[in-house]
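Visitor: Sequence plus the predicted model coming up.
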Amino acid sequence: MFLAERSGETSRLRQVFSEVGGGRGRIVVVGGPAGSGRTALLKEAVDGLAVPVALLSAHCSRAEQNLPLGVIRQLFAGPAVGADRARQVADLLRRGAEEAGAAAGEESAHMGPADAAVAEELWSVVVDVSARTPVGIVVDDIRHADAHSLKYLLYFIRRSHTVRTAMVFVESDEMLPVYPLFQDELHQRTDVHYIRLSLLSRAGISAILCERLGHGNSSAVVDSCAEVTGGNPLLVRAFAADVESNAPAVPVSAGEAVGDAFRQAVTLCLRRSGAEALEAARVLALLGEGADPALVGRTLDIGPRTADRLLGLLRGTGLVTDDGFRHPAVRAAVLAQTPEAVRTGLESRIARVLYDSGAPSPVVASYLTAAPAPFDVADERWTWAVPVLRDAAELAAAENRVPQATAYLEQAHRAASGGCERAAILVALARLQRRSSPRAALRRLDPVVGHLTAGRFDAAHAAVMVRCLLQDGRHDEARELLRRLDGTDDGHGPAAAAKGLLGLWLAVSYPGVARSIDPDAAPWQHARGPESDGDALRRRATRLLAAVLGGTADERGIHEAEQALRIYHVTEHTLEPLTLALSALVYADRAATASAWCAALLAGTDLAHAPAWRAQLSSLAAQAALRQGMLPDAERFATAALSGMTAGDWGAEIGTPLATAVLVRLAAGRPDDAGTLLQRPVPAETHEGRAGLHYRYARGRYCLQTARPHAALRDFLDCGVLVQRWRMDTPGLVPWRTAAAEALARIGEATRARRLVSEELDTLRAAPPGRSYGVALRTLAAVSRPEQRPEILRQAVDVLRASGDRYELARTLVDAADAHEALGESKRARYAARRARGAAESCGAHGLLARLRPPGTGPVTPAAADGGAPALPGGAELSGAESKVAALAALGYSNRDIGRKLHITVSTVEQHLTRVYRKLNVSRRQDLPAPDPRLPVALL
């Protein structure tokens, strides 16, 4: 074998053998860290001796360390002893073995008379051989020699100075010798020569790689090898073997070069360093960057000085530096070669040490979850583990690290001993599971159902169960839990708070279930008891939604909802209150505000592991977009909501996103697509909650648009019966009165229709005019006398333009065009139609456009470039600024509105209009030609 940077040591060792011929014995100890090449050096030196030497050699092994005189037997088994002495030696070894057997278990450093006699005769054999030729006694890896052989070797050492013998002992760095007297006596002698091997320099590494790889020995490979091996010859050769096996693709980085040979070499190096060093290396690998000698010592239950010595021993091999493992590849190799059972035991010990030292819960929990059962759950010494795992799970969930949080909770569930504690952990697991699959979360809770029905009732757990059961459509089971929950306490304490909060949520989410339990109760009014910050937020949000649905909301409540949306991000504890707050904004005709917050929550929250959360937020975003007339956005969000969760996961709440998707397609002029959506099965339990109201309303709109007004009327009136029974009769939820009025008008019951619309307007007049008020005005016009309609529709246009609902604005403008046409006001009709066309195009309401293109109408003028001025027929002579002003004026905007949109003064607008009138030869706005029907949205 080629040895790099070992020529001086080889020469010194050969010189020792050469000097023995002068009649004086020599003793040499070759030392160095594991993997430094001690055995290779010895072989190189002996093979190249220039003088004849009778070699007596032995190689010690850990496996034979308990065999008495195993090393001595090897020394005298070679041909150098001579055949004439073989029988004598065999007899001596037999006697020595008998003495060793008789002294088994004794640790005395002294030789008995019988042992001394055997040693003396064996030494005489060596003396006789040395009379003919110098003798070399070579013992490799002497730290694994049996204690009895070491006693004999000491006997020989004390008598070697006058005999032509060269004694060479190869030892590695170690913690504790098997026979300390041997090392002590060697160190006390002045005639012992020490040869210590060091790690290789970069030049030595390059020499080995050059000899092994030839042209593949690039500077990059040498640097990589030095980085990962530290110059340990054993590791360098393993590195070269891995590079050679990967040829011709020569790696550039150290990590790329590491393969099986290197990993096995790391393990061999550690094993040669001793069991204690190997265990310390494993602890160091498991601790990672946070390792320090004190932590290693506490894990191995050794003192800090012993730990320091062990780490020093590892540093000597080149595997470890002062900062830990030299390279991640070394750490990975140690971990890869650690048996699973050993690793599990070490990780559980590390977890306890870290816990005692005050380490953060996630750090401790990462070791507790390393294996399915790293600790004895029946052992009371591990009772601390479950709270640590639950705390770490909560922190991981808050950071959206769902797989890690799930692993912590599953380990905690395995470790928990009590039924109540295990139930609480299952509830926490279900909350995590609800991020991806509400139905799968309910399956997690099946054991909790048994726990609750067995009499060990917990109000908080029951509240979670009720929510899950209702969403899954298992309303009978939910009612049973609600009845049992009603008698669990005296109205005070945490149970009362949980009950009250659940009752409040039921009243706004599943009022049909709430009324079936107690038709006259208003549970949101009677909740008492202490509550957490999360419960307080949930209570405020639910109260706001109840106020909006009950028609008693004020600006203060709306402001509080916006504050909550501004402060909180989505977690298990805040998702429900935030979605309730968003629903309140939608129903309060604050769709633009709700839409902005939906977008912020969807964009600002890591929902990679929470598709169910994304689906719920998308459903709300779709509702908000629809109420702004942003049909493409509403369709996109509704599709995302329905595809983000399966129908089974949506359960009884699928009615809401499905209704939005139906209404969007109806508004876009695609009733067939809407009908396809309505063919999807919907659980009957859907109609016991708010989702059922949305679904009935959407189904009624579909029936109305497909010429089935009687079926539509039935759905709208059913909505009215339910919202009145549930005390949530607000047009912002479902405008059932105006919708029913449309259906009644279709079947000729105009008087009844006007009465319903009047009722709707009466409920809305107390609040500032909003979207619902504008819709009611449009419906009122439809059931009023023809001469009254234009003025009512003008008021509706003003209200709807201010509310921001483009679709309802377009519908109202279409109605205005029809109303003027019915009165014979053709110019006004054309003016309203132009405005309606622009509004319908801007929101994607293609169904309305069909009403605006009478037979014989020419093709639509191509749209202007984005951001440019809309084209006006005959307007080639207009400047860009004049074209913009003329287009907006043609759409009916006032001079003040035009100034605000174009950021110019009213006086400038008037000047532009004067020039426009002159160039186009018109005298008033109504005579301005229609702009491009696909007017850029930014100008509306």
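Guide: Alright, I've got the coordinates. Numbers count the residues shown, from 1 in each chain.

Visitor: only C-alpha atoms for contact and neighbour calcs from this point on.
Guide: OK.

Visitor: which residues does the residue sitting nearest the centre point of the chain contact?
Guide: Computing the C-alpha centroid of the chain and ranking residues by C-alpha atoms, centre = their mean puts Arg401 first, at 3.2 Å. Arg401 makes contacts with His609, as judged by C-alpha atoms under 8 Å, 6 or more residues apart in numbering.

Visitor: Then Ile558?
Guide: By C-alpha under 8 Å, 6+ apart, Ile558 lies in contact with Leu544, Leu585.

Visitor: which stretches of the stretch 351-500 of the chain form helices?
Guide: For the stretch 351-500 of the chain, applying DSSP state H, counting those that start in this stretch gives helices covering 361-368, 385-398, 402-415, 419-433, 438-444, 446-453, 459-471, 475-485, 494-509.

Visitor: Could you tell me which residues within the shortest one count as buried?
Guide: When burial is assessed from 16 or more other C-alpha atoms under 10 Å, helix 438-444 yields the following buried residues: Pro438, Arg439, Ala441, Leu442, Arg444.

Visitor: go on, the second one?
Guide: Neighbour counts over helix 385-398 (16+ other C-alpha under 10 Å) mark Ala385, Val386, Val388, Leu389, Arg390, Asp391, Ala392, Ala393, Glu394, Ala396, Ala397, Ala398 as buried.

Visitor: try this one next to it:
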Amino acid sequence: MTVEHPTTESPTGPLAANVVGRRREIDRVSRALDAAAEHKFSLLMFEGPLGVGKSTLLDAAAEVAAARGFHGASALLAPEGSGSPLHVVHRLLDDVLMNVPGDVVETVVSVAKAQGFDLVPWLTEAQPPTGQDDRRVFASLARVVGALTARVPLCFVIDDLQCADASSLRWLSYLAERRLRLPVVFLLGRTAGAPVEHALALAELGMAAERVRVDGFGLGDTESFLRRVLRTEPEPEFVSTCARLTGGIPLLLRWCAVPSAEDFAVCGTPELGMAVLARLNRHSSELVRLVKVLAVLETPTLELSAAVTGLTAPAARDAVVHLVGLGLLADDVSIAFAHPVVRDSIAATVSHLEADGMHARAARHLHEASAPDLVIARHAVRTHARLGVGIAEALLRAADLPLTDRDPALGTAFLTRALREALPPELRRHLLLRLARSEVHRDPRRAAAHLSEALDYVDDPQSMCTIACRLAQILQFEGHYAEAAAVLRRAITDVGAANPAVVAQLRLALHAVVPGRAAEGAMVGDWRRFPGAGRELAALVAGIDATTGEDLVRGREAALVALSRGVNSILHEPHQLVATIDSLIRVDELDSALRHSVEMVDEAQRRGLELLGALGHTLRSRVHRHRGELPEAIANAQLAVADVRRAGGDPRHFTFVYATEALVRALVEAGDLTGAATAADAVGLTGLLPDSWHHACFLHARGVLRMRQGDVEGALVDQLASGERLAVWSGRNPPPRSWRSNAAMAYLRLGREQDARQLAVEGLELARRWQVPSSIARALLTVAAATRGPAAEASLAEAEAVLRGSPARLLHAQVLFALGTHRWQHGRSDLARRDLVLARSLARECGATPLLTAIEDLPADALLPGEAEAPVLPRRASVLLTQQERKVATLVVAGASNDEVARQLDVTRRGVEAHLTNIYRKLGVRRRTQLQSALADFAS
């Protein structure tokens, strides 16, 4: 009998020719086949992580062997089928003998019988070779193989070698150790890290075999693989992204290949997860349970993983080690997934019910182990199971952690989850209050619903007062004044006469939030005798005084008390916070108002609160407009509108209307009437508007726009309607939107001079009582326009004198223009030129295009040449910068940014901004580029 030697030309089939990235391994197989042709026994063991493509490699290698004339047999092993002795050897020999000529089978059987080994009963499993000496059986089987190779060379392929029985592993070691002169090649595939029942036997074989490591693809092979899968040329960025996220593992690349790199972030699919789990299940069901827990709970501790899966700690540790070896986990310390896409895909295979149970078991275990509240809460919030009061309390404590300031939605989720438990009334009330506090900036309607429910769980008068006031303020913000009044009146009734201090607070709140209430001066004046209310009550009083004009000194004092600890102290009461900062604007405390509105915006951005940010930007816009900084006013109002839209705000809601009013006013002053009309149209460019405070204020802004557009009658209608509505809240106070001045100007344009003078004089009387410079100057400007003639100059001169040193720069420019034109018309040209030059300089700095146009339309000799213009605000020798302000100014002039200044002086960025605000004010400049010349002037 002669051996048919294989060809030496190393032919390959389609699979081997097309396999990607495995040329080194295929070449090694070819060399082993060459050695077998010279009767040199070879045993190659290919090892690699799960999904690296060992099976594909072994199939390609078998194809190469077949093309070279080798007769082959293969065995794909599984743990449940490898229990009997020599199970793998039986499968290989059975496969070979089923596919060789009958005379070869007879020869082999004869050889076996000569060795005292009956091969046929064993192969039919009727009589397995038990009770015999292993070495003798191994020798007999070796001679059987030798008999087979007398006719044809053999190539045996065994995949998932870790599942082989111990006796088969020892027989393979026996063959390797004997170094038989036979044309035989064994190609073995082993999944690294997979559980091994017969570890010592496999280790012994590993020492005898030639081990070949199979790893993920490099960048070039990844590109080739993706090209084949996608059937198109992949982009370089896509290739590098795939290589980085998968480690070049073919299994992951095949399931995750998508048309673009942008889509790769969402490539985790249940199909990929099921493919991974199916392969794991071939090794151990415990690995499947554990890896699902790790994917769902997102890298928990080993102890928690064991508790949730029901494994013992040692078993969980062993499973983790296996998963690391399989390439699924990065290491056995962090127990994090090596490839996030695998984690996401496995998590996608877990049903909602199964995941719910995992999180419930995790929360209970962590609570019993006294884990941190935040750790417990993150699991409790993801299950619907009843967990008990203890975990509800942990959720409440977690919601109060600093982390939730940066992520308020997380705190809200914790509190909402805690409310699903069966709780005692006191804890439920506390949770409802805390939840409403976290929702007020994001979803005021839900906050109102939770406050309303909290009222059913409270008997304490002071607590009832606090809840009722907060609920009423939210309803006021929403424009539900009747509901707000009903809440407060019900609370007054429930509290009763036995608690006069609490009733007084409730009446004060009723006076603030409900239109039509008569002022109760004594009650407002005694606000300090309610120490329990603190800054919240001070904010309420500040808003009342600013709205009604009852007491300027008291209102300013209350505002300063309310903001004494910064906006954070009353951040949970946005309506009171807005009213307080707004009260500072109404009394010309613009620097303070800007500082607090900046702080408000910073807090909103830090916490991701769009509605709060919109309110802060709106307040900043109003401050900038009053200061004559129109570009900044427009920018902040646009940011406010964008914040509301991003938060999904209702166009009728206070926040949107408030922001739109600020935008319309700023655009009108800047001369952009088209932009102002577009902005106003979102609320209502014509027609009736809802009967609310914010719509009454918007009517005033719409009237100003219509006046500039030439619709004088429409403007008058809007201003009178605005004044009628505002009077319900503010009585006869002049600051709210100066509707009298605008209505008077409309009357003048319509020829109704008597009506104009009547409104102008009434406004001036109220302004003098209010004693705020900008209010007085605006009223004087209107009186001058209504009276005309020589008598008007006295009013205009007084208005200009009142505004000297005032931050109301735009109004100052308007007064100077009116005074200059009046003096020019009455022959006082020198004084007129000085006034008009100052008006032009201020108008330019403010960006007030309409006012600049009006000035430029004056006769040429009414203005001094441009180079002769005087500074807007004269320098005063008494103005001194503090030492820290000088340091800040010097660094800014040198070109340092605010962040760089903060680092060099070891202060916060907010501190630098506050210093710059003071520096600009003291030196009479508005921007950084003016600082150098201003400092030079100051030094001289």
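Guide: The structure has been received and is ready for your questions. A quick note: this is a predicted structure, and the numbers were derived from the prediction, not measured.

Visitor: mind putting the buried residues of helix 438-444 of structure 1 in a markdown table, distance to Gly838 of structure 1 included?
Guide: Shown next, in a markdown table, are these (distance: C-alpha to C-alpha, whole Å):
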| residue | distance to Gly838 of structure 1 |
| --- | --- |
| Pro438 | 43 |
| Arg439 | 45 |
| Ala441 | 48 |
| Leu442 | 49 |
| Arg444 | 53 |
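
Visitor: just the residues you listed now: which is nearest Pro786 of structure 1?
Guide: Pro786 of structure 1 lies nearest to Pro438 out of the buried residues of helix 438-444 of structure 1, by C-alpha to C-alpha, at 52.9 Å.

Visitor: Skipping its backbone neighbours, what lies nearest Leu578 of structure 1 in space?
Guide: Leaving aside its sequence neighbours, Leu578 of structure 1 sits nearest to Leu565 (C-alpha to C-alpha, 6 or more residues apart in numbering; 6.5 Å).

Visitor: go on, Leu13 of structure 1?
Guide: Nearest one to Leu13 of structure 1, counting by C-alpha to C-alpha, 6+ apart, is Ala45 at 6.3 Å.

Visitor: any idea which helix or strand carries the one you found?
Guide: Using DSSP states H and E, Ala45 of structure 1 sits in helix 38-47.

Visitor: Pull the distance from that helix to the chain's centre.
Guide: Centroid separation between helix 38-47 of structure 1 and its chain, computed with C-alpha atoms, centre = their mean, to the nearest Å, is 55 Å.

Visitor: Show me which positions of that helix end up buried.
Guide: Buried residues in helix 38-47 of structure 1, counted by 16+ other C-alpha under 10 Å: Arg38, Thr39, Leu41, Leu42, Glu44, Ala45, Val46.

Visitor: related to what we said a few turns ago, so the residue nearest to Leu13 of structure 1 makes contact with Phe17?
Guide: No - assessed by C-alpha atoms under 8 Å, Ala45 of structure 1 is found out of contact with Phe17, at 9.3 Å.

Visitor: and Asp606 of structure 1, how many residues sit next to it?
Guide: Close neighbours of Asp606 of structure 1, defined as other C-alpha atoms under 10 Å, add up to 15.

Visitor: From Asp84 of structure 1, how far out is it?
Guide: Per C-alpha to C-alpha, to the nearest Å, Asp606 of structure 1 is found 86 Å from Asp84 of structure 1.

Visitor: do Pro859 of structure 1 as well
Guide: Pro859 of structure 1 is 123 Å from Asp84 of structure 1, by C-alpha to C-alpha.

Visitor: Map Leu575 of structure 1 across to structure 2 for me.
Guide: Using TM-score structural alignment as the criterion, Leu575 of structure 1 maps onto Pro574 of structure 2.

Visitor: okay but that match is in contact with His441, surely?
Guide: Yes - when contacts are counted by C-alpha under 8 Å, Pro574 of structure 2 is listed as touching His441 (7.4 Å).

Visitor: anything in contact with each of these two?
Guide: Leu612.

Visitor: if we can go back for a sec, check contacts around the match of Leu575 of structure 1.
Guide: Val440, His441, Leu612.

Visitor: So among those, which aligned pairs are also touching in structure 1?
Guide: With both residues aligned by TM-score structural alignment, their matches' C-alpha atoms under 8 Å, the contacts of those that structure 1 also has are Leu612.

Visitor: among the contacts of Pro574 of structure 2, which are in strands?
Guide: Counting by DSSP state E, no part of the contacts of Pro574 of structure 2 is found in strands.

Visitor: can the contacts of Pro574 of structure 2 go into JSON lines with extra columns for neighbour count and distance to Thr130 of structure 2?
Guide: What follows is the contacts of Pro574 of structure 2, written out as JSON lines (neighbours: other C-alpha atoms under 10 Å; distance: C-alpha to C-alpha, whole Å):
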{"residue": "Val440", "neighbour count": "22", "distance to Thr130 of structure 2": "79"}
{"residue": "His441", "neighbour count": "21", "distance to Thr130 of structure 2": "79"}
{"residue": "Leu612", "neighbour count": "28", "distance to Thr130 of structure 2": "81"}
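
Visitor: and which of the contacts of Pro574 of structure 2 is nearest Tyr174 of structure 2?
Guide: Nearest to Tyr174 of structure 2 among these, with distances taken as C-alpha to C-alpha, is His441, at 76.0 Å.

Visitor: tell me the contacts of the closest one?
Guide: Listed by C-alpha under 8 Å, 6+ apart, the contact set of His441 of structure 2 reads His572, Pro574, Leu609, Glu610, Leu611, Leu612.

Visitor: Any chance of the residues you listed in a markdown table with distance to Thr853 of structure 2 as columns?
Guide: Output for the contacts of His441 of structure 2, formatted as a markdown table (distance: C-alpha to C-alpha, whole Å):
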| residue | distance to Thr853 of structure 2 |
| --- | --- |
| His572 | 45 |
| Pro574 | 40 |
| Leu609 | 40 |
| Glu610 | 38 |
| Leu611 | 37 |
| Leu612 | 37 |
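
Visitor: Looking at those residues, which are in helices?
Guide: Taking DSSP state H as the definition of helices, the contacts of His441 of structure 2 contribute Pro574, Glu610, Leu611, Leu612.

Visitor: Let me have those residues in a markdown table, extended by distance to Glu713 of structure 2.
Guide: Output for those, formatted as a markdown table (distance: C-alpha to C-alpha, whole Å):
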| residue | distance to Glu713 of structure 2 |
| --- | --- |
| Pro574 | 37 |
| Glu610 | 38 |
| Leu611 | 35 |
| Leu612 | 37 |
